[in-house]
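**Q** What follows is a predicted protein model with its sequence.
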Amino acid sequence: MLSDNARGALLMMAGMAAFTLSDSFMKLLGQELPMFQTLVWRGLAVSAVLGLWAWRAGAFRVVLTGHDRRLIVLRALFDTASVWFFLQALYHTPIANLTAIMQALPLTVTLGAALFLGEAVGWKRLAAIGVGFLGVLLIVRPEAGGFDVYALYALICVVVVTARDLLTRRMTKAIPSLLVALVNAVFVTVFGAVGMLSETVQLPSPQAALLLCGTSLAIVGGYLMTVMAVRTGELAVVTPFRYVGLIWALIVGFFLFREWPDMLTQLGAGLIVATGLFTFYRERVTARKARARALR
């Protein structure tokens, strides 16, 4: 029989696979449908599922303060902006490269928490963050001809998602995660509906409809499995398995898009993952020492 930590790890790996599938379907849809219409169709499906899920979980009965509402709306705005930058990069960048760049998020969030939230970050974690940023530079290579506006969009996406996650840290625990996810989905759907005004409306082809169903199911499944993962296993054990998403992206990129990163990109990705794991390890050590001091 599997332990809770083993089940949590498997759920996290499955969740990362689902998110990678969702991104892959969106990349394929970029060849079939205009982007804003894709966001509307997917957003309607995701919002309906999350809305029903939140209603059944009683998320709408939670009384929120004005401060919480402002944080939820502001987070949704940042999340909507990140979707636009991410999709622009996804449509024009190898999926493994983009996924590798996004793996820098634990590093940027750690740095942002130190700068803006006053969280303590020692020199070892700061050094790891610096090495991780070097890994990002190896992937985007600003001095090389391969650096273009879409690589810049990927970097902007990291910054925007970092701001979104820092806002999340300021939310009270009373705010249901399902409610936050639903508000995000609604904001992205509305954003897509406004953007549709600049596009020629077309009905999805049968192939596009299948891809839309696939990306909608995958993104909801990914959210469900990652939530189940952190609730099933210990956070310290389960969280590092998020990096498996890079492996899934390599597999999907190779078999679906015939993409494979070069050696420098692989080295950069390795540096990002290694420093991210080290940073997470140092956070565990710091938390353990803090608990030990509290017990004295």
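**A** Structure's in. What do you need?

**Q** C-alpha from now on. contacts and neighbour counts both.
**A** Will do.

**Q** Stretch 25-33: which residues count as buried?
**A** Residues of stretch 25-33 classed as buried: 25-30, 32-33 (neighbour count, 16 or more other Cα atoms under 10 Å).

**Q** Please apply the same query to stretch 92-108.
**A** In stretch 92-108, counting by 16+ other Cα under 10 Å, buried: 93-108.

**Q** ok, and what's touching it?
**A** Residues from elsewhere that reach stretch 92-108 (Cα atoms under 8 Å, 6 or more residues apart in numbering): 24, 89-90, 129, 132-133, 136, 139, 150-151, 154-155, 158-159, 161-162, 243, 245-246, 249-250, 253, 259-261, 265, 269, 272-273, 275-276, 279.

**Q** ok, and here's another one to check against it:
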Amino acid sequence: MMAVAMAGFSMNDATTKYLTVDMNFGQVMLVRGSLSIVLVFALAWYQRALRPVSVLFKLPVALRVCGEIGGTATFLAAITHLPLANVSAIFQSLSLAITLGAALIFGEPVGWRRWLAIVAGFVGVLIVVRPGAEGFNQFTVLALISVCFCVVRDLATSRIPKEVPSVFVTLLTTFVVTIVGGCLIVPLGGWTPMSGRSMSFLLVAAVLVLIGYQCVIIALRAGEISAVAPFRYTQLLWAMGLGYLIFGDVPDAAMIVGAAVIVGSGLYAFHRERIRNREMLVAAKASAPPTEGV
């Protein structure tokens, strides 16, 4: 399910990047979001997951929505001007950034090995973005800012009360992001008349986003996070393949080396997390009082 989700997200990114040749990304956010709202609302209604809109004013939900708005806008601006694989490689550091954020904000324990993995991952990011090099520009910075927004989004998501259905949070987020997209159309150059072909692509993108979100939820609820999370890195393979086939982008040596460092660091961090969880489980069982037989 996680691998399917990454394929869906990657194809959505490629579709969106393709469409931004003819229209600004604010228009893409508005139209794609409008189509997504219909699909997500139908799913929420079917699952009886609709709740009062006042849920939006719960702090974790509001922070998640703000993080999604900033993350989506900056991400779309980045992929409009950068190769898909480069942006995807930068985004592979998200799991390490979340671990860092959880340690700094929530005080979650992080051992020295995972700290080294985090540092190595960010070194990999520097290799990809190459500060000071000719290929480094404001859109590379936007990709990095997008990662920061997504860290806020995911950390806030972990604090949303369990009684709030995931699909309803997705519906609220989609609704607000769509409105923001509509507000960005004029500053980004105005509305561009759309063909039936463009509408079809946007409908496909909306469906792919919905599939991606639901598959992620299924994967995270069905298996251990440390077991399924490494499959997120398959998104990089999809991004490289789609970038080459559709846009003719060929990753250079620095991008491949940086991506390898990021992925390797992330996999090691997941490995250490799994070991830590196993040790905590063994310690908890050892300290539990023995139960008497009946």
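**A** Sure, I can see it. In this text, all values refer to a predicted model and were calculated from it rather than measured experimentally.

**Q** TM-score them against each other, please.
**A** The TM-score (TM-score structural alignment, normalised by the length of the second structure) is 0.92; 285 aligned residues with a Cα RMSD of 1.8 Å.

**Q** if we can go back for a sec, would you mind giving the buried residues of stretch 25-33 of the first structure as JSON lines with distance to residue 287 of the first structure and secondary structure added?
**A** JSON lines is the format used below for the buried residues of stretch 25-33 of the first structure (distance: Cα to Cα, whole Å; DSSP: H, G, I helix; E, B strand; the rest coil):
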{"residue": "25", "distance to residue 287 of the first structure": "39", "secondary structure": "helix"}
{"residue": "26", "distance to residue 287 of the first structure": "39", "secondary structure": "helix"}
{"residue": "27", "distance to residue 287 of the first structure": "40", "secondary structure": "helix"}
{"residue": "28", "distance to residue 287 of the first structure": "43", "secondary structure": "helix"}
{"residue": "29", "distance to residue 287 of the first structure": "44", "secondary structure": "helix"}
{"residue": "30", "distance to residue 287 of the first structure": "44", "secondary structure": "coil"}
{"residue": "32", "distance to residue 287 of the first structure": "48", "secondary structure": "coil"}
{"residue": "33", "distance to residue 287 of the first structure": "48", "secondary structure": "coil"}
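
**Q** Pick out the most distant pair among those.
**A** For the buried residues of stretch 25-33 of the first structure, the farthest-apart pair by Cα to Cα is 25 and 33; their separation is 11.6 Å.

**Q** residues near residue 291 of the first structure, how many?
**A** 11 (other Cα atoms under 10 Å).

**Q** And the counterpart of it in the second structure, how close does it get to residue 274 of the second structure?
**A** Matched by TM-score structural alignment, residue 291 of the first structure corresponds to residue 281 in the second structure. Per Cα to Cα, to the nearest Å, residue 281 of the second structure is found 11 Å from residue 274 of the second structure.

**Q** So for the two, which residues contact both of them?
**A** Counting by Cα under 8 Å, 6+ apart, nothing touches both residue 281 of the second structure and residue 274.

**Q** tell me the secondary structure for residue 120 of the first structure?
**A** Taken by DSSP: H, G, I helix; E, B strand; the rest coil, the conformation at residue 120 of the first structure corresponds to coil.

**Q** Find the nearest non-adjacent residue to it, please.
**A** Leaving aside its chain neighbours, residue 120 of the first structure sits nearest to residue 114 (6.0 Å; criterion: Cα to Cα, 6 or more residues apart in numbering).

**Q** go on, residue 139 of the second structure?
**A** For residue 139 of the second structure, ignoring the flanking residues on the chain, the nearest one in space by Cα to Cα, 6+ apart is residue 78 at 4.9 Å.

**Q** what lines up against that neighbour once you look at the first structure?
**A** Per TM-score structural alignment, residue 78 of the second structure is aligned with residue 89.

**Q** I'd guessed that match sits against residue 151; true?
**A** Yes. Between residue 89 of the first structure and residue 151 there is a contact at 6.6 Å, judged by Cα atoms under 8 Å.

**Q** quick one: residue 54 of the first structure and residue 60 touch, right?
**A** Yes. Between residue 54 of the first structure and residue 60 there is a contact under Cα under 8 Å: 7.0 Å.
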